[in-house]
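Visitor: Okay, sequence plus prediction incoming.
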Amino acid sequence: MSAVFNFTFVPWFRSVAPYIHKFRHQTFVIGLPGEAIAAGKLPVIAQDLAMIQAMGVKIVLVHGFRPQVNEQLAAKGHEERYSHGMRITDSVALDCAQEAAGQLRYEIEAAFSQGLPNTPMAGSTVRVISGNFITARPVGIVDGVDFQHTGVVRKVDVAGIQRGLDMDALVLISPFGFSPTGEAFNLAMEEVATSVATALKADKLLFMTEVPGIRMRPEDPPGEDNPIDTELPLAQARRMLASVPDSHKPTDTAFYLRHCVKACEGGVERSHIIPFAVDGALLLEIYVHDGIGTMVVDEKLEELREATADDVAGILQLIEPFEKDGTLVKRDRTEIERDIANYTIIEHDGVLFGCAALYPYPEARTGEMAAVTVSPQSQGTGDGEKLLKRIEQRARNQGLQSLFVLTTRTMHWFLKRGFAPVDPNWLPEARKRKYNWDRKSQVLVKRL
């Protein structure tokens, strides 16, 4: 049993450790909807956040309270009212919101005071700081509808939040804002989380949602043939928003995606949509290569793109040193020119720093990732990860179910990213005929 445990633990820890290192001292804003708390997920989410913070991440937690307010309204026999996708907050609804917020803050603080029972973290309570960090203004009257005590974010107290984070505390923010005259306004959790992440220039904004993520084809029903799109470049996310109806329902595609796009446009490099129903969703999204939900990436199109005929010379120059030392198989100009549409490149200021090609084998529902190259000046910066993600995305878009590589020297890099070794006889017949048995390349496969 011990040997089996060691066999699984060591590769797992090696794959996770780089992400622990990368995210240390970074700032994450977590949007936690009231639905997740109503579903009983708060204790495990609090434990996961405590572990993430223990690994050096600075956390701002913005909680929602939509179902809790509705429950309070129902108990008072008062009808919930919405317009333009926003709650109309009359005096009764404001009282209910204040009661719900107070109760939820108590529950959240209690959850973070428990530590991790029966572990070395049993006594490590998480210090929670909350306060009046949001200045708001009223929505006012829109199309004849008076929104009364419903507001929108006017300003975020960045310095105050940062002081809390610098004290190694978790900063907790309720969806309330206050005017300079002390008037309280009910806000949307999603808007508050987006505004806070943008103001802080946070490294990540993560929404824990009722939906598993964004489907590759939002108009089609979920299923194996319509999987979650694990990475959406910002430009593609914008196009997707333009193609689906705008919505104010949290379970619709546009609802959280709209906020993710807004955050990325405001300077947040990565924003995520992950399902709170999955145990450990935060850990899986942050510390596992493929994640579990959808990540919207503020990625400049000129940096990662499909190659054109103008890139042939740059690709040849990039891969030549690796062909000479035997890391890559020799490819001549004619071959690259013929297959240029298969290539994806990374370009910085007009200089190619990385490339990879996808050769599909549709009859076997698989594809080969070949000519994977990252310039020595760019190694360790994540360019290899970006290339792999894009090739995976291209493969999924072509209906492929797996991706394979042949390698003699970079096996461990691929193993850390979800590939597994197979016998060369696994290869599709067309590729097996070209396999060089003298070179003895390792064949690694990843299921998509």
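Guide: Nice, I can see it. Numbers count the residues shown, from 1 in each chain.
Visitor: alpha carbons only for contacts and neighbour counts from here, please
Guide: Noted.
Visitor: And for the closest residue to M411 other than its chain neighbours, the neighbour number?
Guide: Sequence neighbours aside, Q442 is the residue nearest to M411 in space, at 7.3 Å (criterion: C-alpha to C-alpha, 6 or more residues apart in numbering). Close neighbours of Q442, defined as other C-alpha atoms under 10 Å, add up to 16.
Visitor: same thing with K300?
Guide: 12.
Visitor: for it, helix, strand, or coil?
Guide: At K300 the chain is in coil, as set by DSSP: H, G, I helix; E, B strand; the rest coil.
Visitor: list the helices and strands the strand ranked longest in the chain packs on?
Guide: Longest strand in the chain, counting residues (DSSP state E): strand 351-361. Counting contacts by 3 or more C-alpha pairs under 8 Å, 6 or more residues apart in numbering; DSSP states H and E, strand 351-361 packs against helix 312-324, strand 343-348, strand 366-374, helix 383-397.
Visitor: ok, and here's another one to check against it:
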Amino acid sequence: MNTRFPFVDWFRQSSPYINAHRGRTFVVLIEGEAMAAGHSESLIQDLALLHTLGVRLVLVFGIRPQVNAALVEEGITPRLEEGRWVADDAIMARVERIAAEQRLWFEARLSLGLPNTPLHGIELTAVSGNLVMAKPLGVRNGLDFARSGEVRRVRADAVDALLKQGSLVVLPPLGFSSTGEVFDLDAAEVAQQAAVALGADKLVLLGDAEGLHDASGALQRQLTPAEAEPLMQEAAPGSELARHLAAACAAARHGVARTHLLSWHDSDALLGELFTRDGVGTMITQHRYEQLRDAELGDVGGLLELLEPLERRGMLVPRSRERLEHEIEDYLVIERDGMIIGCAALHEYADAQMGELACVAVHGDYRGGNRGERLLADVERRARRRGLSAMFALTTHTAHWFIEKGFGLADIHDLPPLKRDAYNHARKSKILLKPLS
């Protein structure tokens, strides 16, 4: 359909995306270079537009060039290790001041509502606060990183409550400790951790480059974490490319469906990526295929490979191939693109009307995406269908996880007789019990 107004055609074509994005959570990182180069004004306007379309927004901003400029002006030479400052008190004073200034700048621009401006008539509530908890990097290779830190956790419940109120949440690259200290953080890590904690639908990283290119210079539209990680290894430590790829791959492996690498140089990049079929940057996605299913004999090799590191660390009792083959009908697995990345077993003790939740394991690269919870929920459903009155588990390392899921500490006498007789006193496993009735 042709029209005198090309915008009308674009609007019609974008309508499926407008509907799909409504109510979704996006975490957007704007690197400090964009503000230093004066490119953030159009980004602010685009964020306001997304807000009016019903997108739940978390904005993370960087301040690296602004802090570097302040240090140069004042004759302070920071020590850099692996791309991070050793943030002593002098450097931290500048970091805190500039982070506060930039946050206020964002809040002021998000409040702009003058006639003849894109934000006219739009009321945005931008909220920040002590929403990111941090811990020090500490001493590494003999070097004390002082107040340079890393994210301990994002207060997801508090952020989600603000988003439900219709606020746009602003996160500076700072974190707070339980001892009342403030730490300098990597903005890309803050964005990644926020996206994972919130279960965000998208993580958008706006940096200098428009995306990733292959050897011929062609833009790569879509990569999996496995395909992107070699590029991360080749990038200079601490560089924007290394930081963004680390964030994108970690987010994908921990349940964030899509991470978009875009350039702030392109004023159309954000909307072009979100509201067109082909997009304009590079998207890092999870593997396209993952399912929770009953285990089969053909999965035994994958199970052995998954369990071996945990058995070596003493977290699980070693299981032979023969034992796994014999008990395979007790197992559930999570398969992702042909790889077994998670498992759990339900061993039934019919005489006692109890079931043992055993061998709960998730591959290290895929923890944090609620896969353990999914396995537990499915095992519990099976136990209830079989009429079992309780489930129990034995663990040496993860008692707190089971307690958080409704299990309570129990005694050896609470176990079924057969399990009680087979209990390994040398391992001193904690016994956890969960009634099902």
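Guide: Nice, I can see it. Just so we're clear, the structure is a prediction, and the values are computed from it rather than from any experiment.
Visitor: picking up where we left off before, tell me which residue of the second structure lines up with the residue nearest to M411 of the first structure.
Guide: Matched to the second structure by TM-score structural alignment, Q442 of the first structure sits unpaired.
Visitor: Next: F147 of the first structure.
Guide: With TM-score structural alignment as the criterion, F147 of the first structure pairs with F145.
Visitor: Go ahead and confirm its match touches L137.
Guide: Yes. If you go by C-alpha atoms under 8 Å, F145 of the second structure and L137 touch, sitting 6.1 Å apart.
Visitor: what about G144 of the first structure, how many neighbours?
Guide: 7.
Visitor: What of R258 of the second structure?
Guide: Neighbour tally, R258 of the second structure, other C-alpha under 10 Å: 22.
Visitor: contacting residues around it?
Guide: Contact analysis of R258 of the second structure by C-alpha atoms under 8 Å, 6 or more residues apart in numbering lists 201-203, 252, 283-286.
Visitor: Neighbour count for the residues you listed - can I get that in CSV?
Guide: Shown next, in CSV, are those (neighbours: other C-alpha atoms under 10 Å):
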residue, neighbour count
D201, 19
K202, 23
L203, 29
A252, 26
M283, 24
I284, 26
T285, 22
Q286, 23
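Visitor: of all the residues you listed, which comes closest to G301 of the second structure?
Guide: Q286 (23.4 Å; C-alpha to C-alpha).
Visitor: Map the closest one onto the first structure.
Guide: Taking TM-score structural alignment, the alignment pairs Q286 of the second structure with D298 from the first structure.
Visitor: I'd say its match and V268 touch.
Guide: Yes. In this structure, D298 of the first structure is within contact of V268 by C-alpha under 8 Å, at 7.4 Å.
Visitor: Now for the closest residue to V139 of the second structure other than its chain neighbours: which residues touch it?
Guide: Excluding the flanking residues, the one nearest V139 of the second structure by C-alpha to C-alpha, 6+ apart is F145, at 6.1 Å. By C-alpha under 8 Å, 6+ apart, F145 of the second structure lies in contact with 85-88, 136-139.
Visitor: State the distance from F145 of the second structure to A250 of the second structure.
Guide: Per C-alpha to C-alpha, to the nearest Å, F145 of the second structure is found 23 Å from A250 of the second structure.
Visitor: again with I44 of the second structure
Guide: I44 of the second structure is 27 Å from A250 of the second structure, by C-alpha to C-alpha.
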